[in-house]
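Student: Sequence plus the predicted model coming up.
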Amino acid sequence: MKNVIVTDPPRTAVADLDLLAEFGVATVHEAFGRTGLVGASLRPLQEGARIAGSAVTVLCWPGDNLMIHAAIEQCRDGDILIVTTTSPSLDGSFGELFATQLQRRGVRGLVTTGGVRDAVDLRSMGFHVWSAAVNAQGTVKATPGAVNVPVIVGGVTVNPGDAVIADDDGVMVVPRLEVARALEASQARTDKEAAARAAYLEGVVSMDQNKLRGVLADLGVTYEPYTEA
């Protein structure tokens, strides 16, 4: 691993981030070909938040948060901080003092494969977090790492400047150069779901709306009247 802090990478436009946040993780994930989801291991610290931001990535040594300190001054309005470690670690490497700095800089939240602490404070100040653990275990500041380099989160590659969407359904990543396609596909899916919702309110069932009766028939599923054994 190269110990480096990359400055001023290109970012996803804030207007596009705001649109992605409105669509939410489930819609964008389905519309974008069911790719980019980091899995179920990262859970929201809060409820009801739906955000999207441009990734500032941090690669730390386990049990060490030095590079989070280094990353803060690379952050700006509309970003999300993405933190992972060179090997698994659930130590509480992030807390209220980090969040205070990031919130002041307009950062929209944190996604980390590690742990966070000061959970009550993070919730009360409205700083949004998705993490693998809540853990009071502290860390040191002694080992170099990297900022704004490609990292792996839940099997998904996150490059600096990629769009990261996070809500109660999880976290997903859209590569920066594919954001326009994701937005177009998400709008099409939203329109399709609106038509389906209207049909369901009229009493149509999803078997007919989605033309699934033929699928069942092709699979050999039959309907038979109930009879007493």
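Tutor: Happy to help now that I have it.

Student: rest of the way, CA atoms for contacts and neighbours
Tutor: Fine.

Student: quick check: longest helix of the protein.
Tutor: With secondary structure taken from DSSP state H, the chain has its longest helix at helix 179-201.

Student: just how off-centre is the helix or strand that that helix is followed by within its chain?
Tutor: In the C-terminal direction, the helix or strand that comes right after helix 179-201 (DSSP states H and E) is helix 206-209. Counting by Cα atoms, centre = their mean, to the nearest Å, helix 206-209 is centred 31 Å from the centre of its parent chain.

Student: With stretch 112-122 instead?
Tutor: How far stretch 112-122 lies from its chain's middle: 16 Å, per Cα atoms, centre = their mean.

Student: ok, now stretch 98-109?
Tutor: 17 Å.

Student: try this one next to it:
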Amino acid sequence: MTNVIVTDIARADASTIDALAVHGVATVHEAMGRVGLVGPSVHPVQQGARIAGSAVTVLCWPGDNLMIHAAVEQCRPGDVLVVTTTSPSLDGSFGELFATALTYRGVRGIVTTGGVRDVVDLREMGFAAWAGAQNAQGTVKATAGSVNVPVVVGGAIIRPGDVVVADDDGVLCVPRAEAASALAAAEARVAKEAGAREAYRTGDLSLDRNDLRGVLADLGVQYVSQSEWHDDGR
């Protein structure tokens, strides 16, 4: 494998990225057709953070954070650092010093399959993190990897410049070329849900609003009284 640092990645439109952050992971994920979700292998270190940004990707060797040091230089305002390793590792490769350097550069957070440490400091700084573990185990700086190459994070392939959306529900990758269409779909979903919310406030049933009674009937689900249920011996 060739080890590279790609320096000139393309990024999505900043206003589109910011709007995707407002809608959040669940809404955008559903609007995209339920694709792009990283899954439960990474968890929010804090509560209440909701971000989106352009992915600067990092591929490290297990137990080694050399390439995170190299990646800091490639970060721009509005980015999200995305870190994984060539094989599974939960060592604490990221902490407060990295967060300080990235905050100066306008980075919005980190998503890593590995571990983070200095968690109290990260929370006090307001630096958002999603990680595979919280782990004080340190790392070395000795092995080459790559920056801004495609990486696999949980169930998603994340390419440099893709839009990463992250909140308490998890982490989602929106391919850069699909950011605008994903936003349009999310806005349409929000409008549809607003109508449903108002209907539920006045007593409508989701069974009727979503035409689910026919689905139940097609699946053989029957309505019976309690007495009928017991009389049937079940």
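Tutor: Received, thanks. All of these numbers come straight from a predicted model, not from anything done at the bench.

Student: Quick check: TM-score for this pair?
Tutor: Laid over one another, the chains give 0.99 as their TM-score (TM-score structural alignment, normalised by the length of structure 1), with 229 aligned residues with a Cα RMSD of 0.8 Å.

Student: after superposition, how close is the longest helix of structure 1 to structure 2?
Tutor: Helix 179-201 of structure 1, aligned to structure 2 and superposed, deviates on average by 0.6 Å (mean Cα distance after the TM-score superposition for structure 1).

Student: Going by neighbour count, list what's buried in that helix.
Tutor: Burial within helix 179-201 of structure 1, assessed by neighbour count using 16 or more other Cα atoms under 10 Å, is assigned to 179, 182-183, 185-187, 189-190, 196.

Student: Then stretch 37-54 of structure 2?
Tutor: 37-38, 41-46, 49-54.

Student: now the strands: where do they sit in structure 2?
Tutor: Applying DSSP state E to structure 2 gives strands spanning 43-44, 51-60, 79-85, 92-94, 109-116, 128-134, 146-147, 151-153, 156-158, 163-167, 170-174.

Student: These: which one's closest to Gly203 of structure 2?
Tutor: strand 163-167 (30.5 Å; Cα to Cα).

Student: how much space between the most centrally placed residue in structure 2 and Leu122 of structure 2?
Tutor: Nearest to the geometric centre of structure 2 sits Val171, at 1.1 Å (Cα atoms, centre = their mean). Separation of Val171 of structure 2 from Leu122 of structure 2 (Cα to Cα, to the nearest Å): 18 Å.

Student: next one: Ala217 of structure 2
Tutor: Taking Cα to Cα, one finds Ala217 of structure 2 at 52 Å from Leu122 of structure 2.

Student: so what's the aligned partner of Asn148 of structure 2 in structure 1 up against?
Tutor: Alignment note (TM-score structural alignment): Asn148 of structure 2 maps to Asn148 of structure 1. For Asn148 of structure 1, the contact set (Cα atoms under 8 Å, 6 or more residues apart in numbering) comprises 5-7, 9, 56-58, 159-160.

Student: which one of the residues you listed is nearest Gln101 of structure 1?
Tutor: Using Cα to Cα, the contacts of Asn148 of structure 1 come closest to Gln101 of structure 1 at Val56, 14.6 Å.

Student: correct me, but that closest one touches Ile80?
Tutor: Yes: with contact defined as Cα atoms under 8 Å, Val56 of structure 1 reaches Ile80; the gap is 6.1 Å.

Student: Residue range in structure 2 corresponding to stretch 202-219 of structure 1, please.
Tutor: The alignment of stretch 202-219 of structure 1 onto structure 2 (TM-score structural alignment) covers residues 202-219.

Student: ok, Asp18 of structure 2 to Gly24 of structure 2 distance?
Tutor: Distance from Asp18 of structure 2 to Gly24 of structure 2, counting by Cα to Cα: 10 Å.

Student: neighbour-wise, which of the two wins?
Tutor: Taking other Cα atoms under 10 Å, Asp18 of structure 2 and Gly24 do not tie; Gly24 has more neighbours (22 against 16).

Student: And the more buried one, how far from Leu37 of structure 2?
Tutor: Distance from Gly24 of structure 2 to Leu37 of structure 2, by Cα to Cα: 12 Å.

Student: Would you indicate which residues of stretch 20-27 of structure 1 are buried?
Tutor: In stretch 20-27 of structure 1, counting by 16+ other Cα under 10 Å, buried: 20-21, 23-27.

Student: no wait, stretch 141-154 of structure 1
Tutor: Across stretch 141-154 of structure 1, burial judged by 16+ other Cα under 10 Å covers 144-149, 151-154.

Student: possible to save the residues you listed as TSV with distance to Val205 of structure 1?
Tutor: Listed next are the buried residues of stretch 141-154 of structure 1 as TSV, based on distance: Cα to Cα, whole Å:
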residue	distance to Val205 of structure 1
Pro144	57
Gly145	54
Ala146	52
Val147	50
Asn148	48
Val149	48
Val151	43
Ile152	41
Val153	38
Gly154	36
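
Student: farthest-separated two in those?
Tutor: Longest span within those, Cα to Cα: Pro144 and Gly154, 22.6 Å.

Student: Now list whatever residues contact both of Asp18 and Gly24 of structure 2.
Tutor: By Cα under 8 Å, 6+ apart, Asp18 of structure 2 and Gly24 have these common neighbours: Ile51.

Student: number of nearby residues for the nearest residue to Pro77 of structure 2 once chain neighbours are set aside?
Tutor: In this structure, Pro77 of structure 2 finds its nearest non-sequential neighbour in Gly106, 4.0 Å apart by Cα to Cα, 6 or more residues apart in numbering. For Gly106 of structure 2, the neighbour count with other Cα under 10 Å is 14.

Student: Repeat that for the one 5 residues further on.
Tutor: Close neighbours of Val111 of structure 2, defined as other Cα under 10 Å, add up to 26.

Student: Now for it: which residues touch it?
Tutor: Taking Cα under 8 Å, 6+ apart as the test, what Val111 of structure 2 contacts is 42, 80-83, 129-131, 171.

Student: roughly how far is the match of stretch 202-219 of structure 1 from the heart of the chain?
Tutor: Mean-position distance between stretch 202-219 of structure 2 and its chain equals 32 Å (Cα atoms, centre = their mean).
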